[in-house]
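**Q** this is the structure alone, sequence omitted:
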């Protein structure tokens, strides 16, 4: 899968437009010129290193992609052979193409894909069950805590009401004693 096309030598932007020349190092500060690599050196480095080809080679290391690339090269070769002849494949060319491989590779890819997707769906279902259990248990714990806090508040209110009733009785008794004392004092005069 190494379809690289040669680009014809074309004049660069600087050669076409004489106003776009390399900047004069004396016109700008030397610190900036030293820190900024020139566009020409970057382009040359790009063409020499050719990172696109290394990137494609890394991708093609995958077995499935290798098989697909083999199939596509075989198909391209068969089309080239067909175009050179009268449009019919000879027996030799038909035997050259591995039709079993051509049929089994897509089937294997689809089977592997469905197997992987089934595993992912199983994991998702397990996680969903765990999440539902967690939510239900958290809800149950919240309900119990809420019930306990309501029960505590209710018992506190009942105790406060009893205490206030007791205070009310005591105050009435004290008020009655004060009233009786005042009554006795007024009667003695």
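**A** The structure has been received and is ready for your questions. Keep in mind the model is a prediction, meaning the values are calculated, not measured.
**Q** okay, CA-based contacts and neighbour counts for the rest of this
**A** Will do.
**Q** going along the chain, name the helices of the protein.
**A** 13-16, 30-35, 39-49, 51-60, 63-84, 91-96, 99-188 (DSSP state H).
**Q** and the contacts of the shortest one?
**A** The set of residues external to helix 13-16 that reach it, using Cα atoms under 8 Å, 6 or more residues apart in numbering, is 20, 21, 22.
**Q** please name the nearest non-neighbouring residue to the second one.
**A** Nearest in space to residue 21, with sequence neighbours left out and distances taken as Cα to Cα, 6 or more residues apart in numbering, is residue 14 at 5.6 Å.
**Q** report how many residues lie close to the spatially closest residue to residue 22 that is not a sequence neighbour.
**A** The shortest distance from residue 22 to any non-neighbouring residue, by Cα to Cα, 6+ apart, is to residue 14 (7.9 Å). By the criterion of other Cα atoms under 10 Å, residue 14 has 11 neighbours.
**Q** and here is the other one:
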């Protein structure tokens, strides 16, 4: 006889899988029918497989699905690399030309610097032209505004002279009418 107790058999057809049986403890009657059997819990956990349900529920998220696909692709590409005569092979590899490795980036940076200097030079010339155009447009606007103000001032002075002339003519006409009325009243 062995000291190890075997877990009781679970019946998958029975509805008691969801309702766990309780263990009786002769030493502590307060624990009776309160603590489920650990064997039953483990068996139920293995049968129901909640890990798979949780993973399926989490994998419903589109982002996680894409991450899972990307991870699979990375694993496949790693397997392809390790199976080819690539990094994992023990055959001698071609030696790296360090002079070429150093000169190519330097040439690229020099060409980039030259191109950027040309672009900044063109941009500076264009900004100078733009400033000249803005200053000339401002000067033209100032001259037009000055001419417009001068024309308005001339027109107002002419109107003032014309109104003074009308005022003088009206006073003269009013004086004549007054004198005529006075003569007519004096003649009576």
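**A** Arrived safely, thanks for sending. Computed from a prediction, not measured in an experiment: that's the story for all the values here.
**Q** could you measure from the residue nearest the centre of the second structure over to residue 188 of the second structure?
**A** Using Cα atoms, centre = their mean, the residue of the second structure that lies closest to the mean C-alpha position is residue 63, 19.3 Å off. If you measure residue 63 of the second structure against residue 188 of the second structure using Cα to Cα, to the nearest Å, the figure is 117 Å.
**Q** again, but for residue 45 of the second structure
**A** 139 Å.
**Q** do the same with residue 97 of the second structure
**A** 134 Å.
**Q** neighbour count winner among the two?
**A** residue 97 (8 against 5).
**Q** translate that one into the numbering of the first structure.
**A** Alignment note (TM-score structural alignment): residue 97 of the second structure maps to residue 98 of the first structure.
**Q** just the buried residues of the contacts of helix 13-16 of the first structure.
**A** By neighbour count, with 16 or more other Cα atoms under 10 Å, the contacts of helix 13-16 of the first structure hold no buried member.
**Q** okay if I get these as TSV plus distance to residue 160 of the first structure?
**A** As requested, the contacts of helix 13-16 of the first structure are arranged in TSV below (distance: Cα to Cα, whole Å):
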residue	distance to residue 160 of the first structure
20	92
21	94
22	92
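**Q** out of those, which comes closest to residue 80 of the first structure?
**A** residue 20 (45.3 Å; Cα to Cα).
**Q** and the closest one, what does it touch?
**A** 13, 14.
**Q** recalculate using a threshold of 7 Å.
**A** Counting by Cα atoms under 7 Å, 6 or more residues apart in numbering, residue 20 of the first structure touches residue 14.
**Q** again with residue 57 of the first structure
**A** For residue 57 of the first structure, the contact set (Cα under 7 Å, 6+ apart) is empty.
**Q** what's the match for it in the second structure?
**A** Aligned partner of residue 57 of the first structure by TM-score structural alignment: none.
**Q** ok, residue 57 of the first structure to residue 159 of the first structure distance?
**A** Distance from residue 57 of the first structure to residue 159 of the first structure, by Cα to Cα: 81 Å.
**Q** and if you look at residue 107 of the first structure?
**A** 77 Å.
**Q** kindly report the same for residue 104 of the first structure.
**A** 82 Å.
**Q** residue 70 of the first structure too?
**A** 87 Å.
**Q** ok, these two, which is more surrounded?
**A** residue 70 (15 against 12).
**Q** contact partners for that one?
**A** Per Cα under 7 Å, 6+ apart, neighbours of residue 70 of the first structure: none.
**Q** which one in the second structure is aligned with residue 114 of the first structure?
**A** Checking TM-score structural alignment: residue 114 of the first structure goes with residue 113.
**Q** burial check on that match, number of neighbours?
**A** 12.
**Q** do residue 81 of the second structure as well
**A** For residue 81 of the second structure, using other Cα under 10 Å, the count is 14.
**Q** what's it aligned with over in the first structure?
**A** For residue 81 of the second structure, no residue is aligned by TM-score structural alignment.
**Q** and the gap between residue 81 of the second structure and residue 67 of the second structure?
**A** When residue 81 of the second structure is compared with residue 67 of the second structure (using Cα to Cα), they lie 21 Å apart.
**Q** how about residue 113 of the second structure?
**A** 40 Å.
**Q** what of residue 144 of the second structure?
**A** From residue 144 of the second structure to residue 67 of the second structure the distance is 68 Å (Cα to Cα).
**Q** next: residue 182 of the second structure.
**A** 114 Å.
**Q** need the counterpart of residue 180 of the second structure in the first structure.
**A** In the first structure, residue 180 of the second structure lines up with residue 181, judged by TM-score structural alignment.
**Q** what is the neighbour count of that match?
**A** Neighbours of residue 181 of the first structure (other Cα under 10 Å): 12.
**Q** how far away is it from residue 174 of the first structure?
**A** Following Cα to Cα, the distance that separates residue 181 of the first structure from residue 174 of the first structure is 10 Å.
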